[in-house]
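A.B. asks: let me see the structure of the following:
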Amino acid sequence: MKQHDTEYELDRTFQRFEDLHLNEIEKKETYRMLINSIDRTNKKAKLARFFHSAIPVALTTFLLIIGGLFGAHLLFTNEQVVPGTELMDEETAINELKPTDFYEFRLVAFFEEIPYESWSEDESLDPELKRQFQIYEELMTIDSLDRLEEFHILIPDSEYVEAFGVTEFPTFIGFDHTGIYMTTNELEDVESFMDFVQQQQSMSGAIAISKIEDFPYDIKKPAIMPFEPTWTQVEGSIVPYRSSYLNIDYSDEENRMQVFILSHISIEDPPGEHELPRESFQQVQLSDGRKALYILDGRTQVLLWDDGELNYRIIMYLDERDVEKYTIAELVEIADSFE
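C.D. replies: Below is the predicted model:
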């Protein structure tokens, strides 16, 4: 299995710097400290080595205070617990760490310490830490870790240690979209988890669905409609790592309205192959100020907007081609009613 080289890990480091919420001065200073401390050789080194020899102790402390989470993907997302505030419970921790997508998975690894560069030559190293460092090194050689949506490495300072009741190191917790999939102290179980991840993500083609509850996202539906539907049909599909959709078709004898919901799509994205260019749309606003796009397109009126990680579209079918059946204000009112 391949090792990650220094240049690759540096790229991943700076891709995650935005999560630190630093101002420009702090970013430049952090960058300067990091660059000045790196041994510019062609030797390959694991990411964890930066934390003991390459990066000064002051920078390490600074990053730990701000982030609390660091590892293969450098996810500095853990806020430190302020004295006197309520500690995180397990349910809250699970909700923060579990992915939302049906085919996304996350792994959290708890270690007592992160290996430093010369740990294998340190004769005074505690045997227990040596065992953990060896497991850490083996963990980093698992190529399939790149399939994870997020991968965190945490140390005892993290509030997640108490939330999950971690008392042994290392401890590994794997998450799917429902919550905790596995908890283990064994690296073999992590490898089995990653085999499961690969198996799930290698499924080809779309999974057809015909029920709203089968869609792997929490959705909203309109509380206001311009007619009373007498017939409703649901269909959709789930496609790993691509846009999944749900279509709810409402109609009566004279009217038809579709609510089309997509994942991995935003009104800010370039249009798809079979979509009209964005300049063809009229920009409007929902009552809460969110941006929406409107178009009269032959036999339909369409209003689309983003809500969280999903894109919503109201499609109203017309009685006459290019003749608006509803005002934009009426469509916005329908969109505002989604709950």
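
A.B. asks: all contacts plus neighbour counts: C-alpha atoms, from now on.
C.D. replies: Noted.

A.B. asks: so Met33 belongs to a helix, correct?
C.D. replies: Yes. Read with DSSP: H, G, I helix; E, B strand; the rest coil, Met33 is one of the residues of a helix.

A.B. asks: burial measure for it, as a count.
C.D. replies: Other residues lying near Met33 total 15 when counted by other C-alpha atoms under 10 Å.

A.B. asks: how near is it to Thr300?
C.D. replies: Look at Met33 and Thr300: by C-alpha to C-alpha, to the nearest Å, they are 57 Å apart.

A.B. asks: contact partners for Leu303?
C.D. replies: The neighbours of Leu303, taking C-alpha atoms under 8 Å, 6 or more residues apart in numbering as the test, are 292-295, 313-315, 331-332.

A.B. asks: let's see 10 Å
C.D. replies: Contact analysis of Leu303 by C-alpha atoms under 10 Å, 6 or more residues apart in numbering lists 259, 281-284, 292-296, 312-316, 328, 331-332, 334-335.

A.B. asks: what's the PyMOL syntax to select whichever of the residues you listed are buried?
C.D. replies: Taking 16 or more other C-alpha atoms under 10 Å as the burial criterion, the selection of buried members of those in PyMOL is written as:
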select buried, resi 259+281+284+292+293+294+295+296+312+313+314+315+316+328+331+332+334+335
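
A.B. asks: helices - which of the contacts of Leu303 land there?
C.D. replies: With DSSP state H as the criterion, helices contain 328, 331-332, 334-335 from among the contacts of Leu303.

A.B. asks: out of those residues, which is nearest to Gln15?
C.D. replies: Distance ranking of the ones in helices among the contacts of Leu303 against Gln15, using C-alpha to C-alpha, places Ala335 first at 35.4 Å.

A.B. asks: the structure of the following sequence is requested for comparison with the preceding one:
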Amino acid sequence: MIIMVILNAFTVKGYGEAEYWFAMIKVLTVIIFIIVGLLIDIGILGHVKIGFHNWKIDGAPFYQGISGIIASSIALAFAFGGTESISITAGECANPHRDVPRAMNGTIWRIILFFVGSIIIMGLVIPYNDPSLGHDGIKNAAVSLFTLVFVKSGLKPAVHIMNAVILTAILSAGNSCLYACTRMLYALANEEKAPKQFTYVNRRGIPIWCLIFTVLISTILFGLSFIGNKIIYRWLVNIVGVMGFIAWFGISLSHWRFRRAFILQGYSLNDLVYKSLFFPVGSIIASLLTCIFIFGQGYSAFTTHPFSFSNFLAAYITLPFFLIIFFVYKFVKKTRFIPLKEIDLVTNNIMFHQT
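C.D. replies: Just a heads-up that it's a prediction; the model follows:
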């Protein structure tokens, strides 16, 4: 935590420089991981040719079918969350018109290679019923999947190196989350959706009160995660995962409404520096999938006999909190749903204020 605070407390450049090196370590490691995994799969390492054998085990490759996919969606959201932070950094880019499209295009390929590629390698090399994985949730998971692949390779030094890389990845994730939370709280304060004290920025351009508050809450929650046999930790993972899906639903809906409003108000799509390739289908599919995952991720609570109220509560406790905050804000601030033709596309939009 101290390292992350130092990286975020002085300049944005410090955060960016740290993320550059963290990203380089992760990219090189994942590339090596994929290569090693392929060598294991074809039998060059580990001395056993696996091929697609682990995908032919009863129940594989999609264990428990659709319900299994939906049940694992929270872990997916927890791991995948953060890619949207590119839009947050746009406010502090020297040239957002150039840098943000580049970052977005790069993100697409990184997702395909590093997320999907790694998952395929894990599925090929590690059977879903491997005893090292544990089958009672987070509590009994014994080893990282990345580490387990290197264990199967027989490269013992690589196992320790992989564990060290995982620690840097955790540090990188925490660094990014601290940056994003600080800036989001600052943006909320500027929009009068959070206490005005959070609008304060020090001479280095850091919203320092936002940073202090975020660190305080993070430290408290981190301490609570050790209480009650990690039950609170699992609740926190669920809360973060569901909020991630809610955020992506909002992003998808906002994108769809922005594009519709842009056309209805007489602007040309050619004026946009970056255009989503799969609009509007992409936004619609993303909205539907997030809704399915939000409401379906607690499926296991209904299929457990006897009915597990604690699992049900862990799965859906985020929704009432979100809805209460949303409607209380709408009531107090007397805000309304803005028609597409009335949406303000000009204020604070750099595209309309270039000289």
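
A.B. asks: got a TM-score for the two of them?
C.D. replies: Put the two chains on top of each other and the TM-score (TM-score structural alignment, normalised by the length of structure 1) is 0.28; 157 aligned residues with a C-alpha RMSD of 6.4 Å.

A.B. asks: returning to what we had before: from the contacts of Leu303 of structure 1, which land in strands?
C.D. replies: Those of the contacts of Leu303 of structure 1 mapping onto strands are 259, 282-284, 292-296, 312-316, per DSSP state E.

A.B. asks: export the residues you listed to JSON lines and append columns for distance to Phe193 of structure 1.
C.D. replies: Compiled in JSON lines, these are given as follows (distance: C-alpha to C-alpha, whole Å):
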{"residue": "Val259", "distance to Phe193 of structure 1": "37"}
{"residue": "Gln282", "distance to Phe193 of structure 1": "47"}
{"residue": "Gln283", "distance to Phe193 of structure 1": "46"}
{"residue": "Val284", "distance to Phe193 of structure 1": "46"}
{"residue": "Ala292", "distance to Phe193 of structure 1": "41"}
{"residue": "Leu293", "distance to Phe193 of structure 1": "42"}
{"residue": "Tyr294", "distance to Phe193 of structure 1": "45"}
{"residue": "Ile295", "distance to Phe193 of structure 1": "46"}
{"residue": "Leu296", "distance to Phe193 of structure 1": "49"}
{"residue": "Tyr312", "distance to Phe193 of structure 1": "34"}
{"residue": "Arg313", "distance to Phe193 of structure 1": "37"}
{"residue": "Ile314", "distance to Phe193 of structure 1": "40"}
{"residue": "Ile315", "distance to Phe193 of structure 1": "42"}
{"residue": "Met316", "distance to Phe193 of structure 1": "45"}
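
A.B. asks: of the residues you listed, just say which sits nearest to Leu304 of structure 1.
C.D. replies: Arg313 (4.2 Å).

A.B. asks: any chance you could map the strands in structure 2?
C.D. replies: For structure 2, no strands are identified by DSSP E.

A.B. asks: gap between Ala109 of structure 1 and Ile153 of structure 1?
C.D. replies: Ala109 of structure 1 sits at a distance of 5 Å from Ile153 of structure 1 (criterion: C-alpha to C-alpha).

A.B. asks: wait, I meant Glu138 of structure 1
C.D. replies: Relative to Ile153 of structure 1, Glu138 of structure 1 is positioned 14 Å away (C-alpha to C-alpha).

A.B. asks: please say which of the two ends up with more neighbours.
C.D. replies: The residue with the greater number of neighbours, taking Glu138 of structure 1 and Ile153 and applying other C-alpha under 10 Å, is Ile153; the counts read 22 against 11.

A.B. asks: helix or strand for that one, just tell me which one.
C.D. replies: Here Ile153 of structure 1 sits within strand 150-154, counting by DSSP states H and E.

A.B. asks: run the angle between the helix or strand hosting Ile173 of structure 1 and strand 150-154 for me.
C.D. replies: Secondary-structure element containing Ile173 of structure 1, defined by DSSP H and E: strand 171-176. Between strand 171-176 of structure 1 and strand 150-154, the angle formed by their directions is 160 degrees, by axes from the mean of the first three to the mean of the last three C-alpha atoms, to 10 degrees.

A.B. asks: elements contacting strand 171-176 of structure 1?
C.D. replies: Taking 3 or more C-alpha pairs under 10 Å, 6 or more residues apart in numbering; DSSP states H and E as the contact definition, the neighbouring helices and strands of strand 171-176 of structure 1 are helix 90-97, strand 106-110, strand 150-154, strand 179-184, helix 187-201.

A.B. asks: next secondary structure after the last one?
C.D. replies: Read that as helix 187-201 of structure 1. Using DSSP H and E, the helix or strand that follows helix 187-201 of structure 1 in sequence is strand 207-209.

A.B. asks: now do the buried residues in the helix or strand just after that next one.
C.D. replies: Beyond strand 207-209 of structure 1 on the C-terminal side, the first helix or strand identified by DSSP H and E is strand 231-238. By neighbour count, with 16+ other C-alpha under 10 Å as the criterion, the buried positions of strand 231-238 of structure 1 are 235-238.

A.B. asks: mind putting the residues you listed into TSV with distance to Asn95 of structure 1?
C.D. replies: Output for the buried residues of strand 231-238 of structure 1, formatted as TSV (distance: C-alpha to C-alpha, whole Å):
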residue	distance to Asn95 of structure 1
Glu235	28
Gly236	26
Ser237	25
Ile238	22
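
A.B. asks: pick the one among those residues closest to Glu96 of structure 1.
C.D. replies: Ile238 (23.2 Å).

A.B. asks: Tyr179 of structure 2 - nearest residue in space that isn't next to it in sequence?
C.D. replies: The shortest distance from Tyr179 of structure 2 to any residue other than its chain neighbours is 6.6 Å, reached at Asn8 (C-alpha to C-alpha, 6 or more residues apart in numbering).

A.B. asks: report the contact partners of Ile88 of structure 2.
C.D. replies: Contact partners of Ile88 of structure 2, counting by C-alpha under 10 Å, 6+ apart, are 179-181, 183-184, 187.

A.B. asks: distance check, it against Ala173 of structure 2.
C.D. replies: On the measure of C-alpha to C-alpha, Ile88 of structure 2 and Ala173 of structure 2 end up 15 Å apart.

A.B. asks: what does His160 of structure 2 give?
C.D. replies: As judged by C-alpha to C-alpha, His160 of structure 2 and Ala173 of structure 2 stand 20 Å apart.

A.B. asks: higher neighbour count, the two?
C.D. replies: Neighbour count, other C-alpha under 10 Å: between His160 of structure 2 and Ala173, Ala173 has more, with 18 against 14.
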